Structures are given as C-alpha cells and as structure tokens.
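A.B. asks: this one's sequence-less:
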C-alpha cells in the first residue's frame, strides 16, 4: 500500500472520529425535560443508544434549518420503512462511510469515491423498489379486501366499520392503509377524500373504482354490498387479462434483455480471449468515438424496445 493511500485512510479516520465527537458532544437541547415529555419511557443507559439518539437529533436539527427532499418521510412511509428521514440519512451515511473505507483498502481511492457517489443513489433506488413492491402487493390483495368489505356490509356494519374490520383481518400493506383511512376519518377527514388519497398514494386504479362506487352509492343509495361484488368481479377479470398480457410480453422482454446484454458480453469475452484485438478501441481516438456512438445507439434501442414491450392496460 502506497504512502498516499495510507495518508488518505488516516485522514478519513480522523475526520470520522471528529464527526463522531461532534455527535457525541451535541447537547440535548432545552425545552421540556425528557422525563416530563415521556414519563413512562425508561431512558437507555447504553452509550451506543445515547450516541445514536444524539446523532438523530443533530440531523433533525439540520433538516429543520436546511430541509431537503431526498428520502422524504412520505416516501419512507410508502415504502413501509419505520424510519424517519434523519434515521435513514444516518443509515445511508454510515453505510457509505464503511463501504468507502473498505473499498479504499481493497481497491484504492478511485473505487472508494465511486462507491461513495453511488451508495446514496442506490439507497434511493431501494426505496423506489420497495414502494413498487408494496403497491403491487396492495393491488394483488384488492380482491380479498373487497370480500372482507362486502362480508362486513352484509353483516349489518357501516362502510367505515367494515373498513375497520378489513384492517384488522387483512395482511400488510392493506391492513396499514385501511387503518390509515379509519384514523384519518376519526380525525375529521371525509371518508371519500381519504379513499381517493389512498388510491393516489398506492397508484391503484382499481381502488379508485371502489372509492367511486362508494361515492355513487352515497348519492343514489342502494345495496353497496352488491355494487362492491360487481366491482370485485370486474377487478378479477382485469387481473386475469393483465396476467395474460404479461405472459405474452414475457418473450419480448427476454429478447430485449438478451439484445442489450449481447454487446457487453461480446466486449467482455474479447477482452479475456484477445485483449490486443479489442484494446485498439480504448487506445485510438476513433475507437473512443465508436464507443460513444455505440452507447448512444444502445440507449435509443433500449428505449425503442421498452416502448414495444411496455403494454399499457
């Protein structure tokens, strides 16, 4: 390991120690004492717990004065993460620091900087993936949710009481969203507005139909259980058609993945089998020009293939 790498590692460790000292020495702040705010909560005697609490309060103070939209609380809740924005920022920052130091020891400063840049974006991608998975699961549970609602209505309950019963019996994330509807309605929010907000938050067109069916039933009257049964049948038919469309588009998606991976695979294979042959691309100006043109053409082809296989329904 060179002297420059040791110097960089030593500097990073010193900065980390200084940052930890700032967090540890951060005052708890004035205002109402903790024992009056939370009289029944036992304060932890662990140094690690106190340090983590100090770090969270420090980041929360920074976010109060300098708010950012990255890792917003709404997105974390939508992803099903029981973390605040400060908690997630500290978690990502700690992971970035640890991975950066490990990569610096293993691969040098360049790899460490690359990991430090990519880790926050990877954390944002993780939140997006969790949100999409949660929405997909919510839509897949709609049929069972409607059965719970119609069962409660036929038992003589009101629509709000039926939603409360569905929240108690359904699986996550449906139970969490139903609990949220009941809580918002109890705090004075209109039921229809809460249902529409849920459909928007979960990006569910089918749930929006349920909200519209409840709204129409409120205006014209009738048997809401029968209406929801009809909506449930429509949703089941739509789900079957979506499954057929996904099955028919699976071959096209696999072909697109293979076509996109083929140039990269060929370049990797030639780099192993005959490095001198492929090395001309990276040593000559014309080679760099051809690489740039190929990247642009691959991006255009990827967008074209995505437009072909991404069927809207």
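C.D. replies: Thanks, I have the structure now. None of these values were measured; they are calculated from a predicted model. Numbering: from 1, shown residues only.

A.B. asks: contacts and neighbour counts: CA atoms only from here.
C.D. replies: OK.

A.B. asks: can you classify the residue nearest to residue 245 when sequence neighbours are not counted as helix, strand or coil?
C.D. replies: Leaving aside its sequence neighbours, residue 245 sits nearest to residue 311 (C-alpha to C-alpha, 6 or more residues apart in numbering; 7.8 Å). Three states are possible here, and by DSSP: H, G, I helix; E, B strand; the rest coil the one that applies to residue 311 is coil.

A.B. asks: how near is residue 311 to residue 251?
C.D. replies: Applying C-alpha to C-alpha, to the nearest Å, one obtains 13 Å for the distance of residue 311 from residue 251.

A.B. asks: with residue 238 instead?
C.D. replies: With distances taken as C-alpha to C-alpha, residue 238 is found 21 Å from residue 251.

A.B. asks: one more: residue 96?
C.D. replies: As judged by C-alpha to C-alpha, residue 96 and residue 251 stand 38 Å apart.

A.B. asks: center of the protein - which residue?
C.D. replies: Centroid-nearest residue in the chain, with C-alpha atoms, centre = their mean: residue 127, separated by 2.1 Å.

A.B. asks: ok, it touching residue 75?
C.D. replies: Yes - using C-alpha atoms under 8 Å, residue 127 is in contact with residue 75, at 7.4 Å.

A.B. asks: what sits in contact with each of these two?
C.D. replies: By the contact definition C-alpha atoms under 8 Å, 6 or more residues apart in numbering, residue 127 and residue 75 are jointly contacted by no residue.

A.B. asks: which stretches in this protein count as helices?
C.D. replies: With helices called from DSSP state H, the chain shows them at 3-25, 34-37, 47-65, 73-78, 85-107, 109-140, 142-154, 159-169, 174-186, 191-201, 205-220, 224-273, 275-283, 285-309.

A.B. asks: the fifth one packs against which elements?
C.D. replies: So that's helix 85-107. For helix 85-107, the elements it packs on are helix 3-25, helix 47-65, helix 109-140, judged by 3 or more C-alpha pairs under 8 Å, 6 or more residues apart in numbering; DSSP states H and E.

A.B. asks: try it against this one:
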C-alpha cells in the first residue's frame, strides 16, 4: 500500500510540475509577442516627454532566462522546466519515502531541506568549477593565438581554430565569439560578453589588449604572450595557496557537519532522548541558537582561509 501511494504521489508531482511549466512558457511566449508589438508601436503610442509604463508581465519571464543561463554556465544540458521537475522530485520524494517508513519528523525535515538545497548548491559548484577551468585554459589559449598570429593568421582565424581544437568550456565560449562576429557583432563586444559571463578578469585583460591594439597598433602576439605568462604564474600561486589552506578548509567542513550528523544519528537511535529539543520552548531556542552559531562559525572559517587575488 505504501509503495502504491509513493508511486501515485510521484506521478502527481510530475504532472503538476509539467502543467505548471507548460503554463509558464505559454505565458512567456505570449508576453514576448506582446512586448515586441509594444516596442514596434512605442513611438506612436507615447507622446514626447511622457513616461512609459513597463508591462508588469515582464517580471514574470526573467526567472526562466536566468535559470537557463545558470544551467548553461554549469555545463548542464537541461531545459529550465526539466531542472525544476527534477528539483521537485529530489525535494519531495526522499522526505515522503522516509515519512512512509516512519523514520521521524527530524529525518523527514532533514531530507526535504537537503533535497531543496542540493540542486542549487550543485549548480553553483559546477558553475564555479567551469569558470575556474576556463581561466586555467585561457593561458594555453593565448599561447596558441600568439603562435597563430606569428604564423600569419588573423586574430579572428586564430579564435576560430581554438574554438574547434580546445575542449569545453573555452572552446564552447570561443565558438560563441566566432558565431557572434559572423553575425555582425563587434569582436570586442563579444569578448566582453564572455568575460562578464565567465567572471574572468584575465579575459577582460585580453579584451582590453585586443581593443587597444586595434586602435593604436602594436605587436599583439607579444602582448598575448605576456598576458599568458601572467595567467600561468597566477594559477601556480593560487594552487600553492590552496595547498596551504587545505587543512583549514577541511577542518571547517568537519566542524560544520559534525553537529548535524550527531543530531541526525542520535534522533535515529534514540528519538526520546532528542524529543525535548523539538517539543519544548527551551529546546527550540537552543536549536535556533545552535544553527546561528554554526553558520557564523563556518562563515568565519571561510573568511580566514579565503585569500583573494
């Protein structure tokens, strides 16, 4: 009976999320069409000096685009509706399964909160790793571009060659630059978009160097060599700092996870022992204070070991 209820709930959640995303994207397309019509006739509908009122519906279509961009930066080939569907299943399914097995309200709440936070944390971690990998690949890419320029290629041809030869993420991002330039976008603007999207200061430096060289001239290959060497030296220093602060980082994670693990284990082994913590006012106060101190302690440790360059 419990298995049947679990299957029914899963199917129900899937249908609800699917209907919701269909509704959202149907409205999204409708709003896009309406906004295009408004922009086409804006000069005739609003006299000079009058204030235009932006459609309120525009607020409701930002979430899918932001989510789509985050998934793309994380390297996840999922549509926003697919991610939200998986998010809902991961949030509800483990908690309901634990509830059917009567594992206690603490376990259920822990699983639900973990399922709610896990997809967000996963996307954030993958996004950060992809950006770090991009910055690590950029030094090698600059060397290849510099050698291509010395061999007689243009800068655009060198970018096109790298976009085909180098792996993701730098190959993918450079393909976007090449595609945008072919469609008529300025080279500096396309490179600036990649720098902002990947949050890369080194890419911003490369973009500035290319822009200055195009305006006043100069030996671009030597400039790119110097930037590439600077990037490599910075990567080596970052690795040394990470090795020196690894012990403190691991200690911080252990200290942060230890109280949570003990709370869950004691609640599973002896629920009556932990009952006052969840059933009394003093217990609620102590639990809330423990959470606040736990978060503050972890943030303090992160601040101490986080050395920005």
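C.D. replies: That came in fine, so what should we check first? Please read these numbers as outputs of a predicted model, since none were measured by experiment.

A.B. asks: which position in the second structure pairs with the residue nearest to the centre of the first structure?
C.D. replies: In the superposition onto the second structure, residue 127 of the first structure corresponds to residue 123 when matched by TM-score structural alignment.

A.B. asks: leaving out sequence neighbours, find the closest residue to its match.
C.D. replies: Among residues not flanking residue 123 of the second structure along the chain, residue 74 sits closest, at 5.9 Å (C-alpha to C-alpha, 6+ apart).

A.B. asks: for that neighbour, give its distance to residue 36 of the second structure.
C.D. replies: For residue 74 of the second structure, the distance to residue 36 of the second structure under the criterion C-alpha to C-alpha works out to 30 Å.

A.B. asks: ok, those two, which is more surrounded?
C.D. replies: Neighbour totals were compared for residue 74 of the second structure and residue 36, and residue 74 leads with 20 against 11 (other C-alpha atoms under 10 Å).

A.B. asks: next, count neighbours for the nearest residue to residue 87 of the first structure once chain neighbours are set aside.
C.D. replies: Across the structure, with C-alpha to C-alpha, 6+ apart as the measure, the residue nearest residue 87 of the first structure apart from its sequence neighbours is residue 56 (6.2 Å). Using other C-alpha under 10 Å, residue 56 of the first structure is surrounded by 20 other residues.

A.B. asks: which residues does residue 56 of the first structure contact?
C.D. replies: By C-alpha under 8 Å, 6+ apart, the contact list for residue 56 of the first structure reads 86-87, 90.

A.B. asks: out of those, who's the most crowded?
C.D. replies: By neighbour count, taken as other C-alpha under 10 Å, the most surrounded of the contacts of residue 56 of the first structure turns out to be residue 86 (21 neighbours).

A.B. asks: that one corresponds to which position in the second structure?
C.D. replies: The alignment partner of residue 86 of the first structure in the second structure, by TM-score structural alignment, is residue 81.

A.B. asks: what of residue 205 of the first structure?
C.D. replies: The alignment partner of residue 205 of the first structure in the second structure, by TM-score structural alignment, is residue 201.

A.B. asks: same question, residue 244 of the first structure
C.D. replies: Aligning on TM-score structural alignment places residue 244 of the first structure opposite residue 240 in the second structure.

A.B. asks: now do the contacts for that match.
C.D. replies: Under the criterion of C-alpha under 8 Å, 6+ apart, the contact list for residue 240 of the second structure is empty.

A.B. asks: and the one 4 residues further on, by the same measure?
C.D. replies: Taking C-alpha under 8 Å, 6+ apart as the definition of contact, residue 244 of the second structure has no neighbours.

A.B. asks: if I line the two up, what does residue 39 of the second structure land on in the first structure?
C.D. replies: Alignment note: residue 39 of the second structure maps to a gap in the first structure; criterion TM-score structural alignment.

A.B. asks: how near is residue 39 of the second structure to residue 294 of the second structure?
C.D. replies: Relative to residue 294 of the second structure, residue 39 of the second structure is positioned 51 Å away (C-alpha to C-alpha).

A.B. asks: neighbour-wise, which of these two wins?
C.D. replies: Each of residue 39 of the second structure and residue 294 had its neighbours counted (other C-alpha under 10 Å), and the higher figure belongs to residue 294 (17 against 10).

A.B. asks: still on that earlier bit, the residue nearest to residue 87 of the first structure and residue 138 of the first structure, how far apart?
C.D. replies: Taking C-alpha to C-alpha as the measure, residue 56 of the first structure falls 32 Å from residue 138 of the first structure.

A.B. asks: just residue 78 of the first structure next, same as before
C.D. replies: Using C-alpha to C-alpha, residue 78 of the first structure is found at 11 Å from residue 138 of the first structure.

A.B. asks: ok, for residue 199 of the second structure, nearest residue in space, not its chain neighbours?
C.D. replies: residue 131 (7.3 Å).

A.B. asks: residues contacting the aligned residue in the first structure for residue 147 of the second structure?
C.D. replies: Taking TM-score structural alignment, residue 147 of the second structure has residue 151 as its aligned residue in the first structure. For residue 151 of the first structure, the contacting residues are 162, 225, taking C-alpha under 8 Å, 6+ apart as the criterion.
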